[in-house]
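1. only geometry, no sequence info:
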């Protein structure tokens, strides 16, 4: 059996505002194996980034309300601030969304990379700078001996993202969390960054959590996909499960919105409606108000997890043995009418 590197169990994270508690993450569980790449997808506000920040315990001003985050079997939520600070970069590293603002504009690239090395390893400043050169070379920055003396504004967007990857990998972490690493980059640079992450995973056996709103990005980069919506996990499975045998209507809606190369020229379908208000999240399935197959039970009861194989699991009442049979792959006018059917 493959080693479980990270296990998230029943995680709950909330933000407290003057109007009430925003329940950003609501009881999610998943795992990441050693050397595996897992993609977390979903539209904006689904809870993807808050999940990654909770793992790193950088969710401030949010608060983790419950659950466990096990790394090599040890619960990170039981560690003190000093232990967590030591773990960051050395064990778990993160590439943040925007390389334009994540780098300090007043400090050279080499100094920023070597700072992380000096924090976690017993090396001299010279050795730390040599490590910075080595990491820039690893991520494909030309003339790294010269570029370590440059400032962030002297780099293009793609090169700044490579610097962020170099910084994250400088202490040889076992888990790399990449939060929207291709945001604001053109498609050519996106492909280069994704190819770089794949190469680094193969060479260093680093586990990767790739967070994105683009299903196309994870198709060639990950072995498993987690689909999030409304602070919950709707479906999880292998790439083949999600792309060729999707079970949740939300997953199907995401897939229908992806342009298909070489296919017939058809208008892309959007998912009607808006995401739920996390101040007052729905009691049942969070996707209920937008789902064309919604039933009365979807609104009223929390959806259990139904398994369709070793890796494939979904939270949808349509997968209940007693649910009515509908053609989920076509937009049927005569499908299940909201509020009239129930698997009970």
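-> Received the coordinates, thanks. Note that this is a predicted model, so its numbers are computed, not measured.

2. Only C-alpha atoms from now on, for both contacts and neighbour counts.
-> OK.

3. Just give me the longest helix of this protein.
-> helix 187-204 (DSSP state H).

4. just checking, what packs against that helix?
-> helix 157-169 (3 or more CA pairs under 8 Å, 6 or more residues apart in numbering; DSSP states H and E).

5. between the helix it packs on and helix 187-204, how many degrees?
-> 20 degrees (axes from the mean of the first three to the mean of the last three CA atoms, to 10 degrees).

6. Which neighbouring elements make contact with helix 157-169?
-> strand 92-95, helix 99-102, helix 109-120, helix 125-138, helix 187-204.

7. here's the one I want to compare it with:
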């Protein structure tokens, strides 16, 4: 039986530990920022195939701090998270260890894994641009992120906070491609084109398009699938087109969800088995169907809805290079006072 703990309950239980956690032959412990509905079906299938039980702590924040506090007494084996910045944070805080796996290496393209094997991507999501069906129409194949700074979009753009990890990663990728000076100018012009102060989440921006507050917005691709499947939000989704910028240049910016092996994993072999399973066909197909994400493994079929959005060219910039520009991106966002 898979055990599911809240972060607070687990903290109390693990705080009392005074000796390193002993390995168990039939279990693996996961700390997860990913939601239960998404990963529980995969864990059940993994247990069915291997006989290894999966114990999970789900949390919205605080897992890195928890791992640091627990140190060598931590029961964590595998960490699941979203966004390249959070994967790199795990590495920078020295709470993960390298995993050399031929299976994972063959399943995940090099640009989507750490060169030192400290973390690995599991799914891909695009940072797309949504456009009003009635007022703007489908943006052409030549549309670039750079075009969001064009005067034609004056007062027509909505976005969540510039300092949200999804937007920070986009800005970091632009720094990598165009340099800091050009990216700063771009940010200033995009800010001038905003219809309102950055606020809300990605879905709130599509809602604003439906309500006529703006005509275009930045948003992760999988949110369109979530809105389509939500009776209350389907009208929002029906009011927009999803666009994949930079198809004639560098390709659409992509971010990831990912995993890493905890530094003091007591069940290292079971952790390796789970991590390899999550990169395989079964789990990758589940990711695609449940959360409308793009599988990171080549050849795995997309969900029917995601496939209906069409093919796109993804930016081939290594995730590590994006991460290297993360702090520069935050400095630029602060400098231009993007959220103010």
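-> Okay, I see it. All values reported here derive from a predicted model rather than from experimental measurement.

8. Any idea what the TM-score comes out to?
-> The TM-score (TM-score structural alignment, normalised by the length of structure 2) is 0.26; 164 aligned residues with a CA RMSD of 7.2 Å.

9. about what we covered before: want to try TSV for the helices and strands packed on helix 157-169 of structure 1, with mean neighbour count as columns?
-> Shown next, in TSV, are these (neighbours: other CA atoms under 10 Å):
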stretch	mean neighbour count
strand 92-95	24
helix 99-102	16
helix 109-120	21
helix 125-138	19
helix 187-204	15
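
10. so which of those comes closest to residue 249 of structure 1?
-> helix 187-204 (27.9 Å; CA to CA).

11. show me where structure 1 has helices.
-> 48-56, 81-87, 99-102, 109-120, 125-138, 144-147, 157-169, 187-204, 215-219, 239-244, 249-256, 296-300.

12. Quick one: closest of the ones you listed to residue 313 of structure 1.
-> helix 239-244 (9.5 Å).

13. Output the contacting helices and strands for that closest one.
-> Using 3+ CA pairs under 8 Å, 6+ apart: helix 239-244 of structure 1 touches strand 224-229.

14. try 7 Å
-> Using 3 or more CA pairs under 7 Å, 6 or more residues apart in numbering; DSSP states H and E as the contact criterion, no helix or strand is in contact with helix 239-244 of structure 1.

15. Turn the helices of structure 1 into JSON lines, including distance to residue 5 of structure 1.
-> Putting the helices of structure 1 into JSON lines (distance: least, CA to CA, whole Å) gives the following:
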{"stretch": "helix 48-56", "distance to residue 5 of structure 1": "13"}
{"stretch": "helix 81-87", "distance to residue 5 of structure 1": "14"}
{"stretch": "helix 99-102", "distance to residue 5 of structure 1": "27"}
{"stretch": "helix 109-120", "distance to residue 5 of structure 1": "21"}
{"stretch": "helix 125-138", "distance to residue 5 of structure 1": "24"}
{"stretch": "helix 144-147", "distance to residue 5 of structure 1": "33"}
{"stretch": "helix 157-169", "distance to residue 5 of structure 1": "17"}
{"stretch": "helix 187-204", "distance to residue 5 of structure 1": "14"}
{"stretch": "helix 215-219", "distance to residue 5 of structure 1": "20"}
{"stretch": "helix 239-244", "distance to residue 5 of structure 1": "20"}
{"stretch": "helix 249-256", "distance to residue 5 of structure 1": "27"}
{"stretch": "helix 296-300", "distance to residue 5 of structure 1": "34"}
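
16. right, so of those, which gets closest to residue 177 of structure 1?
-> Here helix 48-56 is closest among the helices of structure 1 (CA to CA), at 7.0 Å.

17. Flag every buried residue along that closest one.
-> Across helix 48-56 of structure 1, burial judged by 16 or more other CA atoms under 10 Å covers 48, 49, 50, 51, 52, 53, 54, 55, 56.

18. out of everything not next to it in sequence, what's closest to the second one?
-> This points to residue 49 of structure 1. residue 179 (6.7 Å; CA to CA, 6 or more residues apart in numbering).

19. quick revisit: how about the helices of structure 1, which one is nearest residue 32 of structure 1?
-> helix 48-56 (12.2 Å).

20. outside of the closest one, which residues touch it?
-> 40, 59, 69, 177, 179, 211 (CA atoms under 7 Å, 6 or more residues apart in numbering).

21. would you list those in TSV and tack on distance to residue 93 of structure 1?
-> Output for the contacts of helix 48-56 of structure 1, formatted as TSV (distance: CA to CA, whole Å):
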residue	distance to residue 93 of structure 1
40	17
59	15
69	15
177	6
179	11
211	14
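
22. are any of the residues you listed buried, and which?
-> When these are checked against 16+ other CA under 10 Å, the ones flagged as buried are 40, 59, 69, 177, 179, 211.
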